[in-house]
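Undergrad: 3D, please:
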Amino acid sequence: MSGFRLPTGGAIDRGRPLAFTFDGAPYLGAAGDSIASALLANGVRIVGRSFKHHRPRGVWGAWTEDPNAIVDVTRGGLTTPNLRAAVESLENDLAVRSVNAWPSAADDRSAVIDSFARFMPSGFYYKTFVWPRWETFEPMVRAMAGLGRLDPRNRPPADNPHVNAHCDMLVVGAGAAGLAAANAAARAGRTVILVDDHADIGGQLAHRGGTIDGGDWRAFADGVRAAVVAAGGRVMTSTTAFGVYDGNLVCAWERRAQLPDALWRIWPKRIVAAAGAIERPLVVPDNDRPGVMSADAALVYLRRHAVLVGRRIAVATNNDSAYAAAEALAEAGAAVEIFDSRADVPATTLKVTPSVVVEAVEGRSGVTAVKAGGRTHAADVLLLSGGWTPTVHLFMQARGKLRWDERVAALVPAAAIEGLRVAGAANGAFTLDAALREGHAAGGGEGPAPNAPPGLYRVTPVWPAPDAPGRRWIDFQSDVTLKDVALAAREGYASVEHLKRYTTLGMATDQGKTSSVNGLAALAAVAGRGIEEIGTTTYRPPFTPVPMTVVGGRRRGQLMNPLKRLPLEADHRADGAQMREYGGWLRPAWYGPDDSDLAIQREAKRARETVALFDGSSLGKIEVIGPDADKLVDFHSYNRLSTLGVGKIRYGFMLSEAGTVFDDGVTLRLAPDRFLVSCSSGHADAVAMRLEVWRQDRFDPRRVVVHDATAHWATLTLSGPRARDLVAALDLGVALDDAALPHMAFATGRFAGAPLRVARVSFTGDRSYEMSVPASRARSLRERIVAALPAFGGGLMGSEALMILRAEKGYVVVGKDTDGATMPHDLGVLGPRAQRKDEYIGKRSLFLPAAEDPDRKQLVGLAVEPGEQPLPTGAHVVEDAGQGRRSLGYVTSSYRSPTLERPIALGLVAGGAARIGQTLAVYHLGAVRRARIVSPVAFDPEGGRLHGGRADA
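TA: Okay, the predicted model is just below:
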């Protein structure tokens, strides 16, 4: 058994033992332990299984870089998945379980998968799960995918605060370089925020030690802390700066012991990235065995946790930094032997074999020996030190570029970025004196930098040949080997981005922290190019996984997206409305306590036969005012609006810059220099913002303004054959004859001493009148309408019945009957595309080759045989029901029409207009039905009812 607790030393409290379980077995740790250090202290070697082959894995690293020790942790009966054992502090009564293993990591029944490894090279899933069809394998693959298991009961409270902060300088990393930068800036009077993801400052100084300005480094660190606070700044530990965003905004996750974790949004004038470096493995045969770990991590566990990771320790290295770890471990009582690939090795009292590399690692469930120089050497731990990889993630997130530095065998920042400096090990300065100098300069320090004894770091890279024998792991968690890289290159995946996706190299939960450079070196060797020529993948935030509760903070539910409420909500409830959310608004779905289907069908049928009242107050009402109002609305709309007469209304689309339908609605021209854009309820905020953005970017803001008046006006709509009669009975003082108020026109008047606007516009296909009054007058108007409804055989109508009426007419709901690729001509609206010569949002995209594709998905109707049930919404339309079926589109809306007494449906189908009359299969959850492609207009195709006629239904 390797790994045990030393009787003295470390930063743990032996007087506070902590009980925990791992995979059901009981263990004891101590306050100050991490889960990983406690497992190592108890001699636990296998802590998890690799993702693909289920090979045994032991602890590799001591912090966020560890790809192996990923665990599910249960506290107080609630489980949090996929935590890093090296980062998580040990607590009493934790139940820790390995992931990707059952029933335990040590005895995983899926370990047999590794026996079939030869049949599972990179990309095998692309080639294997094709025949007979993907659906055959999908349940099994999905069951095996993923790592930990979610606990649906674990719903953290919504109390994670978000904090905004500004400072002169943000220093990320409180190691030697970060301390020097913060010290220089603070002593120059700058406000500094110094963040570090460990519980205390010091970085590698905490376990490697060091002398600064002639004294112990702790005295220097304490002085820096005092200087930062005295200058009005702050020192934040247990805080991870995980992302750099536009404008050098830095987001940081602060872990707090007694309070909920916090998200910090920091806007510094300058950033110093001093995040250190990560020790990378040597790519030797069987380097994934439990007991193979980072040399620096072994030193961390020794100095911080008083854990000696083994009794007979072999150290394989190509650089000088491993010697300090080896000497400390030997001093603690381990038998240590060093295998250095270089001929010129540093002076040491330890046994060193130069010019040799590890040729094999023996022992499946743990290291028992290593083979080097043709001889077998007994060992229970193998420490690997293949050089250091600068932590340049924040620099690259800020769009920095890297260059290969042969001197340190690492990718380091190339050209500087405005407002961001990289210093210390993150910049390739791997000695204490060099890190202090770089940090001092990055912090704007004047005069001499903090002093440290001269250091020396030498490294000679050892990259494996593409045809090197044995299984050599590059990405431990994802089971990517050297042979996988060579295979990907042979199959044409020579780009680093292709390599990443084809092999999953660097896509594990550590995001390539230990594997990226070795992967690049392997690809470079296969391709016969230099590492710098190969390039790097794109580093994206977050640097390490951040809980979604921290990202969301208190912005969830009503605090994230406040539910909007109608002015007349209380009146609707009093009339028995069943309220539901539509587009962010709480609106009546139907009225009455009886069965919803019966109520909805009754309301829809009554609206077609007599008259119905529904509340349209949620519709957007955005005014565009000024001499250039016509120019702005023209640019904003697919349909030209500047030709619209005062008192008239025009329906049209708003497009995205990609030419797809963004929203639809009507626009009223209130005056020569004043328009009212009435958009859909759910898009009102977005439309108002879009108008404002373009007003500022393209137009003279002094000549046009945008005012969102949605909340000011309430709109009550009467629709149906008797709508005009009922509106006339209200005595609103507005002429209602067709000559004075034709379809798509509006008139103004007054009601109860306030302005009134009556618009003749319809979303049902029947004669309709939208009556808009200030919200304060809405109750009075509604009371008058409700009192008059019985005399005309009318009633109230909710949104569900409205959805049936609009679908009968083929009217779309954007986002329901459209998708992210739908363009106006896919909906049959061709005129503006063919006729408009001026510029408008999305115009250029409408003429790209993709927009001309005859197989674009187009809006159609779908009819089923008499007596059948409505089609399921979301069902796929396919050419046939045989094997290998291909989706042509899908059902977007489906209802039973009480007026037509049959089901109706709308759908988006490839080449739909040309398919009208065809009968196609409709596939849903294993069931296959048939449907005929028809016109989307199922009711009153001539449109006579809009003008008062009673067209044959």
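
Undergrad: C-alpha only now, for contacts and for neighbours.
TA: Noted.

Undergrad: Wait, V87 touches A62, no?
TA: Yes: V87 lies in contact with A62 (C-alpha atoms under 8 Å); the separation is 7.4 Å.

Undergrad: shared neighbours of those two, anything?
TA: Common neighbours of V87 and A62, counting by C-alpha atoms under 8 Å, 6 or more residues apart in numbering, are A36.

Undergrad: Surely L40 touches L6?
TA: No: contact criterion C-alpha under 8 Å: L40 and L6 do not qualify, at 11.7 Å.

Undergrad: If you count surrounding residues, which of these two has more?
TA: Using other C-alpha atoms under 10 Å as the criterion, L40 and L6 rank with L40 on top: 27 against 15.

Undergrad: Now do the same contact list for that one.
TA: Per C-alpha under 8 Å, 6+ apart, neighbours of L40: 2-4, 307, 309.

Undergrad: make it 10 Å
TA: 2-5, 29, 34, 46-47, 58-59, 291, 301, 305, 307-310 (C-alpha atoms under 10 Å, 6 or more residues apart in numbering).

Undergrad: Tell me if I am right that it is in a helix.
TA: Yes: checked against DSSP: H, G, I helix; E, B strand; the rest coil, L40 lies within a helix.

Undergrad: gap between it and P17?
TA: 15 Å (C-alpha to C-alpha, to the nearest Å).

Undergrad: ok, now S341?
TA: Per C-alpha to C-alpha, S341 is found 42 Å from P17.

Undergrad: of those two, who's got more company?
TA: Neighbours were counted for S341 and for P17 using other C-alpha under 10 Å; S341 has more, 22 against 16.

Undergrad: The more buried one and W463 touch, don't they?
TA: No: applying C-alpha atoms under 10 Å as the test, S341 and W463 come out as separate, 11.1 Å apart.

Undergrad: Also this sequence, please, to line up against the first:
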Amino acid sequence: MTSHRTDRAGLIDRTQPRNFTFDGKAYRGFEGDTLASALLANGVRVMGRSFKYHRPRGPWGAWVDDPNAIMTVTLDGRSFPNCPAATTPLVEDMQARAVNAWPSAAFDIKAGLDLFHRWLGAGFYYKTFMWPDWHLFEPMIRKMAGLGDISRDAPKNYTADQVHDHCEVLVIGGGAAGLACARAAAEAGRGVVLVDDHPIFGGGLHQSVQIEDRTPSEWIADQLAAIMGAGGRVLPTTTAFGVYDHGLVGLAEYGAFGTAPHLHRMRADRIVLATGALDRPVTFAGNDRPGVMAVDAACEYLARYGVLVGRRIALASNNSLADAAEAMLTQAGAKITRISPQDGAIRALGGKQLKGLAQGLRRHEVDTVLASGGLTPLVHLWRHAGGKLDWCAARQAFLPGAAPDGMVAIGAANGTFDLDQALSEARAIGAGNASDAAARTYSLTPLWPEPGDKGRQWIDFQHDVTLKDVELAARENYVSVEHLKRYTTLGMASDQGKTSNMAGLAAMAAIQDRPLPEVGTTTFRPPFVPVPFEMYHGHHGKQLWHPLKRLALEPQHRAAGAALGEYGGWLRPGWYGTGNRGDLIRREVLSARNAAGIFDASPLGKIEVMGPDAEDFVNFIYYNTIRTLKPGNIRYGFMLTEGGIVMDDGVIARLTENRFVISCSSGHVDSVREHLEAWRQDGNNPDRIFIHDLTQQWSTVTITGPKARDILAKLPLGLDLSAQAFPHMTVQETQREETPIRIARVSFTGDISYEISIRSSRASDLWDKVVAAGEPHGATPIGIEALSILRAEKGYIMVGKDTDGETMPHDLGITIPRLKKKPAYIGDRSLHSDKANLPDRKALVGLAVGDGDKVLPTGAHIVDGTLSRSLGYVTSSYDSPTLGHPVALGLLENGSARTGEIVSVWHMGETRQATVCAACFFDPEGERLHA
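TA: Okay, the predicted model is just below:
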């Protein structure tokens, strides 16, 4: 047992010791300790240095309210900066070093800066370094600024999961009020989530002897069991760090030290704040010395960790809660001297080690000073949500006032500091009833900073803001609380003013002789406590970086032996069957050409554009003229960027006068949707144009090939499928078993094709019936690899594969809109620029090789005769099973004028010959397409 560890059991496991170092010296603690509690147990008081003057600092608080003990922690070779010692769990072989101190917190060579404090007051940097030139001093100041160092090597595997969640009631805070409220809500049949930032629930209850005739541990266990037994969820080590728009609550769920927290994006029908209250510092001379701590912090260290922070303690308090603290500490073996700060100015004596406390001529020989200036409710989340604050003179604190929608505060967060009353209030709120007011036992005498008092009295411990700094700010007319904050940096430390703001506001109020509530408060902003950036970032790789989309028909594809792969962001069949990949793909191509191929085309975009202005809008969006498109018809077209570059191709169907369906490329659906939405809001009336992406709500089964009409005829759709009644590039709508079905006669293979779209929940039934209908005709399912060959045989392009970042429509042979379309469209002016009219622009061509020659490599360069310059490159290249020889597409300088020319194709040191030809190799007259 170390000198400051008591016999009180606490919440640590003394059977599991933990070895660690601090500033290079070895120490031992136990499982369940924090860095701060373990160091205090070993008699270490100085755990850090202040930011500006490098004065010695020891813990003020026992949890998130401590601004002093900040450390860089190294574990397993990985460094983690700015870890608060009061909240960092102790881990075996942890190596901790105080930030802002060199070579150690106990001896900091920069402590000499404190000798110059008279010249380094608030705002000195604004005045001192302006002459002769700020830039002369900037490098040195920036080097000295900041706390801690960020490692250049980010910890490996430090990635956070992100979860979107919902509950009926979210209770934030696992103390007495939070537990009671969560239990009442859960037993009332409501879906409850209870979160607390400690690993063990109970809050300040562990300081109590009994609660409702049971020990705190028994009572807490009973509440948790009841909550979970009624279907509620509990999340320990989970911090609610912010409330954002529309009631979104950010929850950081921490696991083992060294792992990134999980981010819960929680939305709740009702949010209950049971966040408790903090002990306020008392402002007196030397109140920043190590050994001056909060009364509540000392009780927490004793109750949770079995650590007695001092043997001879001066207890300076202005409120009635000090009585219970005195009894608790006395029972643990401390000698307590009660000090009334109202009886005269007090000052702490000593340097790194506290030597005593003086009040007037009287000196008290003590090793610790515990101070409490009253309780400050934690209303940060309340203010994040837009809640108002009311000043309570009886409690000398700001309390929750007008409530944000769906939020209520209970317990100490609501100014209810009496335990019995807090339980009654919590149970009423949890059960959905109004809370009844009970008698209050908490009392205090106002105790705030006295402007003009002697000595250096510290308000912001980390940033070295003193009472004199506040007085200086007032003299220089920085009297607004927001100006005071920025001029002095009060409340800008890593604890964001949890310990300093109230004293600073009170000091400014006293200086101006105004009531404190008139001075107001600074703005509360998330996060409530610092959280790792990585938590917002989440995983930055694999599916969580670019989520893989899944097909509704995936089970059918797997049952058919599909080889699934990622194509355009979707998990899709590449081919079907087992065996040689090339043989399987060739068989699918020939099946489609000779009979029919059945293809899952569900990823094709199905973005509906509707409204009175839909026609003008899509006519502006598309390079091609859409205004003349009749209902029931389909048109192929391009979408362009403002630079005139082809960003997507596809077809657009007009269902009615004011309703269109855009079928864009599978891999471009998201970008097309964003493109449409951006232009809908730019120069258009968004109330007359409506865009709905229904891509994943509809699944599409395509039948393509000479037998496609015969196969479709076997489905009881009640349609006339003749070429006259249902010609190419038209669309019809029907129903089957009261399910809407949309059939488009449009082809990506050059053969007659039908794209049958149905809601995704009915897709499996449609697929099975189409496959069964196709079997007698020799039709088989085909994958995207076969489809790629089929479209290349026909000379159909894939945008992004057969185009690049400079390809314009006329480079692909589509020239009429550029020459004749009169209404404005996106990219129109760019198509007439000098660059757009250069004669050597790369154009789409076909590339034929000699009989028996092998396939041209995709990406191979088409070069000039000296092999010194690239004239273009091969974009698509396949061995065509249909034609019995290779086919290739490419982009070639002035390609349209080179038909018949023999060019050199270079790849990896090998040069081949190819003949420039038309891009369409199969059925150039289109007879099969219009059959």
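
Undergrad: name the element Q511 of structure 1 belongs to?
TA: Counting by DSSP states H and E, no helix or strand carries Q511 of structure 1.

Undergrad: For D670 of structure 2, which three-state class applies?
TA: helix.

Undergrad: Go ahead and confirm it touches G605.
TA: Yes: with contact defined as C-alpha under 10 Å, D670 of structure 2 reaches G605; the gap is 8.9 Å.

Undergrad: quick one: common contacting residues for those two?
TA: Going by C-alpha under 10 Å, 6+ apart, residues that sit against D670 of structure 2 and also against G605 are 664, 693, 695.

Undergrad: Next, format these as TSV and append secondary structure.
TA: Below are the shared contacts of D670 and G605 of structure 2 laid out as TSV (three-state DSSP):
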residue	secondary structure
C664	strand
D693	strand
T695	coil
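
Undergrad: of all those, which comes closest to W391 of structure 2?
TA: Nearest to W391 of structure 2 among the shared contacts of D670 and G605 of structure 2 is D693, at 50.5 Å by C-alpha to C-alpha.

Undergrad: contacting residues around the closest residue to T915 of structure 2 other than its chain neighbours?
TA: Leaving out its chain neighbours, the residue that sits closest to T915 of structure 2 by C-alpha to C-alpha, 6 or more residues apart in numbering is I902, at 4.4 Å. By C-alpha under 10 Å, 6+ apart, the contact set of I902 of structure 2 is 847-849, 913-917.

Undergrad: could you redo the last one with a cut-off of 7 Å?
TA: Contacts of I902 of structure 2 were listed using C-alpha atoms under 7 Å, 6 or more residues apart in numbering, and they are 913-916.

Undergrad: ok, which pair from these is furthest apart?
TA: Q913 and V916 (10.0 Å).

Undergrad: Can you tell me the number of residues neighbouring the nearest residue to W60 of structure 1 once chain neighbours are set aside?
TA: Closest residue to W60 of structure 1 apart from its sequence neighbours, by C-alpha to C-alpha, 6+ apart: M293 at 4.1 Å. The tally of other residues near M293 of structure 1 (other C-alpha under 10 Å) stands at 26.

Undergrad: Pretty sure M293 of structure 1 sits against S385.
TA: No: between M293 of structure 1 and S385 there is no contact under C-alpha atoms under 7 Å: 8.8 Å.

Undergrad: out of the contacts of L40 of structure 1, which are inside strands?
TA: 4-5, 29, 307-308 (DSSP state E).

Undergrad: Which two among the residues you listed are spaced furthest apart?
TA: Checking those with C-alpha to C-alpha, the most distant pair is G29 and L308, at 14.2 Å.

Undergrad: In three-state terms, label the spatially most central residue of structure 2 for me.
TA: Nearest to the mean C-alpha position of structure 2, by C-alpha atoms, centre = their mean, lies Y536 at 3.4 Å. Counting by three-state DSSP, the backbone at Y536 of structure 2 sits in helix.

Undergrad: before we move on, the earlier item: for the residue nearest to W60 of structure 1, identify the helix or strand it belongs to.
TA: Assigned by DSSP H and E, M293 of structure 1 falls in strand 292-294.

Undergrad: So which residues make contact with that strand?
TA: For strand 292-294 of structure 1, contacts defined as C-alpha under 7 Å, 6+ apart pick out 59-61, 279, 281, 381-385.

Undergrad: what about 10 Å?
TA: Contacts of strand 292-294 of structure 1 (C-alpha under 10 Å, 6+ apart): 45, 57-62, 66, 278-282, 286-287, 300, 309, 313-316, 322, 361, 366-367, 380-386, 514.

Undergrad: Among these, which lie within helices?
TA: Mapping those onto helices (DSSP state H) picks out 300, 322.

Undergrad: ok, and the most crowded of the ones in strands among the contacts of L40 of structure 1?
TA: V307 (30 neighbours).

Undergrad: which one in structure 2 is aligned with A441 of structure 1?
TA: Residue pairing (TM-score structural alignment): A441 of structure 1 is matched to A428 of structure 2.
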